[in-house]
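**Student:** Got a predicted model here, sequence first, then my questions.
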Amino acid sequence: PMTDVAIIDTFREAGKEVEIIWQPDIFLPYHPNAMLFKALDPEGKTLFEMTVYSVGGGAIKIEGDADIESEDIYPMNKMTDILEYCERSGKCYWEYVEECEGPEIWDYLHNVWEAMKEAVERGITREGRLPGPLNLRRKAAQYYVKATGYRDNLKSRGLTFAYALAVSEENASGGVIVTAPTCGSCGVVPGVLYHLWKSRDLPEERVLRALATAGLIGNVVKENASISGAEVGCQGEVGVACAMAAAAANQLFGGSPAQIEYAAEMGLEHHLGMTCDPVCGLVQIPCIERNAYAAARALDANIYSSFSDGVHRVSFDKLVNVMRETGHDLPSLYKETGIGGLAKDYQQM
């Protein structure tokens, strides 16, 4: 939501002026989320140009680079294979992550968790208007205060809403957040994990292991489909975030590898077909509210899976394939262009 602000401010700091021309109807072959940079001399002659792609989750690819395709870190990128490996070896998903990433992954995830916590804690104290033409007020502090006045279930659900809103509102105002898996879906995983960490008094070690599992789920989707709203719609952002959070929660509640996979499957399945139609092109309406609602759905998926033995008909891998196909079938106006769906008839002011 703050792409233009970040670019303009950065160039101004260097004493340069820049003009941004938005052309949401142009979709380049490699990825629809692209930006063409051109440097012009005083006479308007092009001195240099570069096409850059934002492929989801903060990953940037530059056209022409040899490494435009990321190197595979995980030898297995299908959940069915990873689940079978865990069942056969007796290991957990987070142990597979450590095997592939090395022990240094825990320092990295510690930094991720710290950033998530700080985003929640900033967001639940801030009030006022969010930047942009929609004139939205922040809601996280209000939800937090109201939630603390309830007991048990209502309090738990209200706090989950508040924490997810807090991070999403930080994103909308240019604050530091974690792409989990994307900026537009950044409130779901920290909303769930922060609530469970606070309410269950969990040690950090267990939260980091849950984060490792959540990251594995996101990576499987990124490898086999997409986490970019511009490519597959919001199912690839909020839907995947819900799957990640559901898996992490289920692990924290003692779920088996099969139950964790089932929780992730439900978190994504019930977001199938969700369009990415931000009003005025801002990650505010309906994005912020979707984060809060998906956090609650992730906890529901965890509970539902916990009542089962983890056996179910539609595998996570099958669902990811369906999500990819569904995303490709969605018309482009429902994929981050800000001109269809809920965004229709709203113009940038």
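**Tutor:** That came through, no problem. Residues are numbered from 1 along each chain as shown.
**Student:** C-alpha from now on. contacts and neighbour counts both.
**Tutor:** Noted.
**Student:** so how far is stretch 300-313 off the chain centroid?
**Tutor:** What separates the centre of stretch 300-313 from the centre of its chain is 23 Å, taken as C-alpha atoms, centre = their mean, to the nearest Å.
**Student:** A further structure is provided below for comparison with the first:
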Amino acid sequence: MVGVKSAQEILSMVREKKLTLSQAAQEWEKETSGRELIEIRHEMRKRLLVMRQAARKGLEEDMKSPSGLIGGGGRLLEQARRENKLLSGGTTARAITIALAIAEVNACMGKIVAAPTAGSCGILPGVLLALEEERKLPEETLIDGLFTAAGVGMVMASMASLSGAALGCQAEVGAATAMAAAAAVEMVGGSPWQALDAAAIALKGLMGLVCDPVGGLVEIPCVKRNALGAAHALAAADIALAGLKSFIPLEEVIEALVKVGRSLPPELKETAEGGIAICPTAQKLVSQLV
């Protein structure tokens, strides 16, 4: 997807060749990389395997991050889910559990897929793997979903940034949530236009989200934001699948996000000098780590 600058470029391929977003993304990758489709899908399958392994590790193993602040949350959520104690159910409950577990694996120095960043790595696989379980989807559908997400992610990267240091967490958790929402829509049969509406709706809901990691670590509030992002993505997907339009197209939402991100003070862009990072309890936690 190198060179994609707007959602309209992808939509042009969708309209002209009557493709889904996933197919358009794969076609673009084939044209720009010179590789065959079977090789491209094989590479994406390997990334899906890493996501599965990270989910399993986060849900089953006893882990602690180097700081000691993060670890075991995914297992607790999964236990509560199995005991029917969660208020959310079905796909959403499973998605937030997986998303949080994978984000913990990242904090504990485990292997993950940056989707699109390490700090937002749990959202997309959380949504995809939960849909696979709840809807009994074949693996090929998940791979298609990953390509749909990649298309949205490349538009975001080309038009804006995927860096919290550049534009705040709206560019990390926000981007991952938009990617997951679009993927979810296409995976269950929604149209390319509904998928882009879902991405825009998701991104609008996280506009202005700041990057304020406690102690500069991708742990608090980052890990729990992954769980919230997964739920947010599914809500945006539901809204789009029901036929509600974004009205503001994805490209314009991204342009607005860039303006908002540039207006954020440095303290709210990954410096750990603002937001949650400077709360008294956060400062106390950091002092105990030194």
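**Tutor:** Here it is on my side, so go on. Keep in mind it's a predicted model, so treat the numbers as computed, not measured.
**Student:** quick one: TM-score?
**Tutor:** In this superposition the chains share a TM-score of 0.90, using TM-score structural alignment, normalised by the length of structure 2; 275 aligned residues with a C-alpha RMSD of 1.7 Å.
**Student:** And Arg290 of structure 1, what's its match in structure 2?
**Tutor:** Arg290 of structure 1 maps onto Arg225 in structure 2, with residues paired by TM-score structural alignment.
**Student:** One more: Trp197 of structure 1?
**Tutor:** In structure 2, Trp197 of structure 1 lands on Glu132 (TM-score structural alignment).
**Student:** Double-check that that match belongs to a helix.
**Tutor:** Yes. Judged by DSSP: H, G, I helix; E, B strand; the rest coil, Glu132 of structure 2 forms part of a helix.
**Student:** measure it to Thr141 of structure 2 for me?
**Tutor:** Using C-alpha to C-alpha, to the nearest Å, Glu132 of structure 2 is found at 8 Å from Thr141 of structure 2.
**Student:** Gly58 of structure 2: neighbour count?
**Tutor:** Neighbours of Gly58 of structure 2 under the rule other C-alpha atoms under 10 Å: 28.
**Student:** got it, and Lys57 of structure 2?
**Tutor:** For Lys57 of structure 2, using other C-alpha under 10 Å, the count is 20.
**Student:** what helix or strand is the residue nearest to it when sequence neighbours are not counted on?
**Tutor:** Nearest residue to Lys57 of structure 2, sequence neighbours excluded (C-alpha to C-alpha, 6 or more residues apart in numbering): Val105, at 7.1 Å. Assigned by DSSP states H and E, Val105 of structure 2 belongs to helix 90-107.
**Student:** How far does that helix sit from its chain's centre?
**Tutor:** The mean C-alpha position of helix 90-107 of structure 2 is separated from the chain mean by 11 Å, C-alpha atoms, centre = their mean.
**Student:** follow-up on the earlier one: now do the same contact list for the alignment partner in structure 1 of the residue nearest to Lys57 of structure 2.
**Tutor:** Applying TM-score structural alignment, one finds that Val105 of structure 2 aligns to Glu170 in structure 1. Contacts here follow C-alpha atoms under 8 Å, 6 or more residues apart in numbering; on that basis Glu170 of structure 1 touches Ala119, Arg122, Gly123, Val176, Ile177.
**Student:** The second one and Val167 of structure 1, how far apart?
**Tutor:** Pointing back at Arg122 of structure 1 there. 8 Å.
**Student:** same deal with the third one?
**Tutor:** When distances are taken as C-alpha to C-alpha, Gly123 of structure 1 and Val167 of structure 1 turn out to be 6 Å apart.
**Student:** give me every residue that touches Arg94 of structure 2.
**Tutor:** Glu78, Arg81, Gly126, Ala130.
**Student:** whoops, Pro331 of structure 1 was the one
**Tutor:** By C-alpha under 8 Å, 6+ apart, Pro331 of structure 1 has no neighbours at all.
**Student:** ditto for Thr51 of structure 1
**Tutor:** Contacts for Thr51 of structure 1 (C-alpha under 8 Å, 6+ apart) come out as Ala34, Met35, Leu36, Phe37, Ile62, Glu63.
**Student:** Check the gap between Gly124 of structure 1 and Trp197 of structure 1 for me.
**Tutor:** Rather than Gly, residue 124 of structure 1 is Ile. 16 Å.
**Student:** Look at these two and report which has more neighbours.
**Tutor:** Comparing Ile124 of structure 1 with Trp197 by other C-alpha under 10 Å, the one with more neighbours is Ile124, at 24 against 16.
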